[in-house]
Every structure is written in C-alpha cells, then in structure tokens.
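> Only the shape, not the letters, is given here:
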C-alpha cells in the first residue's frame, strides 16, 4: 500500500503551527470524545501566565530562614507570600505599633536623639549620639552606635551592629548585619549575617523615574 504524498517532489512539508483559529475549527469539527475537544479548546485558549504557580524564588523562605529572628520577624516573613510584600507589611506593622513588637524595654543612653515611635526591645541599645526617627523597631541584641542615623519605617533585626555614619531608611536588616562604617541602606531587605563595607550604597531609588522605585508603576 502506497502512502499519499502530501507535497510536491522537492518541496519540504510545512511546519506552520496551528493558530488558535485553526484549533477552534478543529475542535468544532471533532467527533471524538469530549476530553479530546476540551484539550483542543484549551490549546486555543492558553492559560495566562498570572495563573501559573508562584515561583519559589520569590518567597521569603528562599532567601531567609525565620528561625532565631524572634517572634515578630518570624511572623512577618512567614506571613508574606512574596519578598515584594515584606516592606509594605513591615510599614503597616510599624504604623500600628502592635503589642507583639514591644518585647520588654532596652537601653536608650542619655544623649541619643529619638523622634516618633521608637521601639527598643530587651537587650537592644541605642547609644548617645545616635539619631533614630520613628517608627522604628530595634530588635533584641541590636546596637545603634553614636553617629548612626536610622530613619522611619526601619527594622533593625536581632544582633545587628550599626556603626558611626551608617544610615538606614525604610529597610529591614534581618539579623546579625554589620554596618560598622559609613554606608547607606534605603528601601531594601538585607538578609542574615551580611557585612556592609565602607561607602556602599543600596537603594531602589531611580532619579529618572517618576515613581521613584524600580519595578513599580512601569519603571524599568
């Protein structure tokens, strides 16, 4: 039995992919089982990318282990489905100043300048000459040294060391972060046991973007 030739001699068979219109027509003409027609219709109407499963690389657990960071940071990190939700959730918690943030009372030395709601947990210390503008949370075991400006909506995690000239604003330092030299952290989330060197600058600010934040409102 000879097979019918589908193209002229010397001509390659066409590899054109079926368009969505072709698939819909094929589904309408199909007399096969319902499942076969359903597959054809699904192929003609693919699932949008937003409906796909969340990328695990966007979850906080991919970058940060919440164990040992204290009750508040553990709740914050486990309650956010994406790393892009951390700052908004943190800012909302600081604005409300919940009781779960106030774990005892740390040390604020005479000569430290505090403005607004500054929460200093047990074992934390703000030294004379430091400037902290709330709302800010300084977690247990953290030290903000003289000459360190810490600005609103920041969380200094357990065991962090903030030295002279190290400036922080609207950021989370997860735990045991060392900033012992002049540097700047703004609008950022810093993981555990990170050592920030002298004159480093980390910020999401982009001067040529109206929104001011990378990746927001159409900014590149």
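Alright, I've got the coordinates. Because the structure is predicted, anything quoted here is derived from the model rather than measured.
> When you work out contacts or count neighbours from here on, use the C-alpha atoms and nothing else.
Will do.
> in which helix or strand would I find residue 74?
Per DSSP states H and E: residue 74 is located in helix 70-79.
> I'd like to know which elements the following helix or strand past that helix is packed against.
Using DSSP H and E, the helix or strand that directly follows helix 70-79 along the chain is helix 86-96. Helix 86-96 makes packing contacts with helix 70-79 when contacts are defined by 3 or more Cα pairs under 8 Å, 6 or more residues apart in numbering; DSSP states H and E.
> what packs against the host helix or strand of residue 40?
Assessed by DSSP H and E, residue 40 sits inside helix 34-44. In terms of contacts (3+ Cα pairs under 8 Å, 6+ apart), helix 34-44 is packed against helix 20-29.
> Okay, buried residues for the helix it packs on please.
By 16 or more other Cα atoms under 10 Å, the buried positions in helix 20-29 come out as 20, 23, 24, 27.
> which residues sit in contact with residue 28?
Taking Cα atoms under 8 Å, 6 or more residues apart in numbering, we find residue 28 in contact with residue 37.
> quick one: it from residue 77, how far?
Separation of residue 28 from residue 77 (Cα to Cα, to the nearest Å): 49 Å.
> repeat for residue 189
Residue 189 sits 11 Å away from residue 77, going by Cα to Cα.
> between those two, who's got more neighbours?
Comparing residue 189 with residue 77 by other Cα atoms under 10 Å, the one with more neighbours is residue 77, at 23 against 19.
> Go ahead and confirm residue 168 touches residue 154.
Yes: with contacts counted by Cα atoms under 8 Å, residue 168 reaches residue 154, the gap being 7.2 Å.
> wait, doesn't residue 89 sit right on residue 75?
No: the criterion here is Cα under 8 Å, and residue 89 misses it with residue 75 at 10.6 Å.
> separation between residue 144 and residue 95?
Between residue 144 and residue 95 the computed distance is 21 Å (Cα to Cα).
> about what we covered before: with distance to residue 183 as extra columns, can I get the buried residues of helix 20-29 in JSON lines?
Formatted as JSON lines, the buried residues of helix 20-29 follow (distance: Cα to Cα, whole Å):
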{"residue": "20", "distance to residue 183": "55"}
{"residue": "23", "distance to residue 183": "59"}
{"residue": "24", "distance to residue 183": "60"}
{"residue": "27", "distance to residue 183": "63"}
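> also this one, for the comparison:
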C-alpha cells in the first residue's frame, strides 16, 4: 500500500504510542488547547476603527513632545550660532593693515574647482616678478561650497580664499550670484582674519 500524503491538520498516531493515544486521531487544534484565543482579523480592525487607536497614538506623541523646549527659531528675527567649521560662501581675504589682497593670482583655486565657478584674470607685475590680480569672480549659482578651492591656496599660513559664514544669498536676478573682486573683498569680516 502506497503512502499517501499526510494531512497536516489530522494525523493518525501509530499503535503503541505513549500516553494512551494508540489508534486515536488527534488534530492540531488539540495540541494548541492552552494557547490564548485569537481575535479574528476583521474584529481587530473593527475595534481599532471604533476605538480610534491611531488617533490616540498620534495624540500621545503630540502631548509627549508638547512640553519639550523648542528647537526652532523664527528666522530672520533670530539666528542660530553657526559651527566654526561651517562652510558658507567663499570669500577673499585682504591684509587688514595695508588693505592689499592676499591672492597672488596663481590660478590653483580656479584649476581645482570641480564646478568651474571661479574665473581669475591676472597680469604680470610691472615692478618685478610675479602676477597681479586683475579680476576674480565666483559664480555662486554653480558653487557647491565644497571648500576644495581653499586647500591648494599657497598663501600659507593664511589662505587668500576662505569659506566664510555667510549663507544668505537670496536674489531676484541671476547677475546677483556672480560675485566680482570688490564684493568678495567687501564681504570679509575682520574677525575672519587669523594671523
């Protein structure tokens, strides 16, 4: 006689089994006799809907956070203290004593810029060797504020270009996002000058 597939809900125990179950059919529901009765899924959904469980959970989250201190500020009336490592708009430094720009027109920041947003025009100095800066423009529409232009600057220990803490650049015209040399130097805060 070929073995037929066993129905998982109903099994027949072989004779001689333990507990006097010899020859008796036992269903799977008999083995779960001590488990807690489960609610039908439809009744569970009905109770959630009637008792508005989701609403009370949401209200609990709201009430729990209602009395915590506020972390938002009303900008622009209030501003937050920026981290010293914050990378805002790139600016140029000038020496506060003599007012000359520190840039030596080496074009390294222009070369390393991944967005090609820095454009420098320079000419040879008439009084000796080296270059003189004629124009320096940064297109803030293209700038991603990565800070790669600051790293190769050879005017160490003080770099001529630095990442300022300025971040308010809203404007109504596209031309306002192209910063010429005068704007880049005027934006320097004397406290940004570190000797």
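Yep, it's here. What you see is a predicted model, and the numbers here were worked out from it, not measured in a lab.
> Quick check: TM-score for this pair?
For these two chains in superposition, a TM-score of 0.24 is obtained (TM-score structural alignment, normalised by the length of structure 2); 79 aligned residues with a Cα RMSD of 5.3 Å.
> Residue 144 and residue 95 of structure 1 - which one has more neighbours?
Higher neighbour count among residue 144 of structure 1 and residue 95: residue 144, with 29 against 14, using other Cα under 10 Å.
> any idea how far the more buried one lies from residue 118 of structure 1?
12 Å.
> and what of residue 190 of structure 1?
Computed as Cα to Cα, the residue 190 of structure 1 to residue 118 of structure 1 distance reads 20 Å.
> before we move on, the earlier item: now the angle between helix 86-96 and the helix holding residue 74 of structure 1, please.
140 degrees (axes from the mean of the first three to the mean of the last three Cα atoms, to 10 degrees).
> in helix 70-79 of structure 1, what's buried?
By 16+ other Cα under 10 Å, the buried positions in helix 70-79 of structure 1 come out as 70, 72, 73, 76, 77, 78.
> Mind giving me the packing neighbours of that helix?
So helix 70-79 of structure 1, by 3+ Cα pairs under 8 Å, 6+ apart, packs with helix 86-96.
> Show me what secondary structure element comes after the helix it packs on.
Using DSSP H and E, the helix or strand that follows helix 86-96 of structure 1 in sequence is strand 107-108.
> quick check: longest strand of structure 2.
Counting by DSSP state E, the longest strand found in structure 2 is strand 131-139.
> Thought residue 183 was touching residue 138 of structure 2, still the case?
No: using Cα under 8 Å, residue 138 of structure 2 is not in contact with residue 183; the gap is 9.9 Å.
> Comparing these two, which residue is more hemmed in?
The neighbour comparison of residue 138 of structure 2 against residue 183 (other Cα under 10 Å) goes to residue 138, with 23 against 15.
> Work out for me the element residue 182 of structure 2 sits within.
Counting by DSSP H and E, the element that carries residue 182 of structure 2 is helix 181-186.
> tell me what that helix is packed against?
Packed against helix 181-186 of structure 2 by the contact rule (3+ Cα pairs under 8 Å, 6+ apart) you find strand 90-92, strand 131-139.
> ok, and which of those strands has the densest surroundings?
Between those, strand 90-92 has the highest mean count of neighbours, a mean of 23, where neighbours are mean count of other Cα atoms under 10 Å.
> ok, then the element right after it?
Next along the chain after strand 90-92 of structure 2, taking DSSP H and E as the criterion, comes helix 108-112.
> quick one, the following helix or strand past that next one and strand 131-139 angle?
As assigned by DSSP H and E, the chain's next helix or strand after helix 108-112 of structure 2 is strand 118-124. On the basis of the same axes, to 10 degrees, strand 118-124 of structure 2 is oriented at 170 degrees to strand 131-139.
> Now do strand 118-124 of structure 2: which elements does it pack against?
Packed against strand 118-124 of structure 2 by the contact rule (3+ Cα pairs under 8 Å, 6+ apart) you find helix 108-112, strand 131-139.
> Give me the neighbour count for residue 37 of structure 1.
Close neighbours of residue 37 of structure 1, defined as other Cα under 10 Å, add up to 19.
> quick one: it and residue 29 touch, right?
No: taking Cα under 8 Å as the definition, residue 37 of structure 1 is not a contact partner of residue 29, at 9.2 Å.
> distance of residue 44 of structure 2 from residue 59 of structure 2?
Distance of residue 44 of structure 2 to residue 59 of structure 2, computed by Cα to Cα: 21 Å.
> Next one: residue 115 of structure 1 relative to residue 137 of structure 1, how far apart?
Noted for residue 115 of structure 1: a distance of 13 Å to residue 137 of structure 1, by Cα to Cα.
> which one of those two has more residues nearby?
More neighbours surround residue 137 than the other of residue 115 of structure 1 and residue 137, with 24 against 14 (other Cα under 10 Å).
> and the next element down the chain from whichever strand or helix holds that one?
Residue 137 of structure 1 is part of strand 136-138 when elements are defined by DSSP H and E. Using DSSP H and E, the next helix or strand after strand 136-138 of structure 1 towards the C-terminus is strand 143-144.
> Distance-wise, check residue 45 of structure 2 relative to residue 54 of structure 2.
11 Å.
> try residue 29 of structure 2
Using Cα to Cα, we find residue 29 of structure 2 at a distance of 34 Å from residue 54 of structure 2.
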